[in-house]
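A.B. asks: Sequence and predicted structure are below.
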Amino acid sequence: MSSADGVGPVLHTTPFARSVVSTIRDENDGVVVHDEGAYLRVLAPRVCRLSRTGLEATTGSSVRFPGELEVVMSSFTGVMHLTEDGAVWRLAGEPS
């Protein structure tokens, strides 16, 4: 994957953020995670999806979207769409 085609969140390194990364890896192909110590840069090719139900299955507890993701997400690459059911990051111009 070219870094120019990668999209996804940049997360403060916390246990919850590691659950987010695990769920993104489960729900997307070709995910690359750069562990920079204080933060995790997650990149998926062209589109990166994160479902609330998948994250709840990973954490074993209920998760509130919007709300809990934004607390650990310092930045992101791409265009983000967030609903109560999940988050999607995509390249600008990528069809939904």
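C.D. replies: Alright, I've got the coordinates. Residues are numbered from 1 along each chain as shown.

A.B. asks: CA only for contacts and neighbour counts going forward, please
C.D. replies: Fine.

A.B. asks: residue contacts, Gly78?
C.D. replies: Neighbour list for Gly78: 6-8, 89-92 [criterion: C-alpha atoms under 8 Å, 6 or more residues apart in numbering].

A.B. asks: Please apply the same query to Thr77.
C.D. replies: Going by C-alpha under 8 Å, 6+ apart, Thr77 touches 6-10, 43, 89.

A.B. asks: what about Asp29, neighbour count?
C.D. replies: 12 (other C-alpha atoms under 10 Å).

A.B. asks: Run through who's touching stretch 3-10.
C.D. replies: 39-48, 73-78, 89-91.

A.B. asks: and the residues you listed, which of them are in helices?
C.D. replies: When these are checked against helices (DSSP state H), there are no matches.

A.B. asks: Pasting the second one now:
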Amino acid sequence: MTEPHVKMVGPVVRGVNADLADALITAIEADNPGAEVVVEDRGGYIRISVPQRCRVTRASLEEALGHSFQLSQLEPALSAFSGRLKLTDDEAIWYLERQD
């Protein structure tokens, strides 16, 4: 019997800002404990994926960057994302609306 396909969600970041991409990976790993974080570096972009739900907080991203950062500044760095995105001042969450 084969395992059902796990649906992944998360941001696709333009590869031009390596510091932001690295900080985003670090923050996502911190904000999703126990979840598998898959990073695919395609040169021009970096896809960061987590099964079902991916969360990143402003606090963890600021800690990883070493300076203050408004999550609204993240949007121009995204070339795409998978799932739906809920963005507030304090966190970004990529999620699946449906489970199938």
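C.D. replies: Thanks, I have the structure now. Model, not experiment: these values are computed from the prediction.

A.B. asks: which among the contacts of stretch 3-10 of structure 1 end up buried?
C.D. replies: Buried positions within those, assessed by neighbour count (16 or more other C-alpha atoms under 10 Å), are 39-48, 73, 76-78, 89-91.

A.B. asks: Just those: which are in strands?
C.D. replies: 39-45, 47-48, 73, 76-77, 89-90 (DSSP state E).

A.B. asks: Which of those residues sits closest to Gly54 of structure 1?
C.D. replies: Closest approach between those and Gly54 of structure 1, by C-alpha to C-alpha: Cys48, at 13.5 Å.

A.B. asks: Over in structure 2, tell me which residue corresponds to that closest one.
C.D. replies: Under the alignment (TM-score structural alignment), Cys48 of structure 1 pairs with Cys54 in structure 2.

A.B. asks: Isn't its match up against Glu91?
C.D. replies: No - counting by C-alpha atoms under 8 Å, Cys54 of structure 2 stays clear of Glu91, with 10.4 Å between them.

A.B. asks: before we move on, the earlier item: how about the contacts of Thr77 of structure 1 in CSV, adding distance to Glu56 of structure 1 and secondary structure?
C.D. replies: What follows is these, written out as CSV (distance: C-alpha to C-alpha, whole Å; DSSP: H, G, I helix; E, B strand; the rest coil):
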residue, distance to Glu56 of structure 1, secondary structure
Gly6, 25, strand
Val7, 22, strand
Gly8, 19, strand
Pro9, 18, strand
Val10, 20, strand
Leu43, 21, strand
Trp89, 19, strand
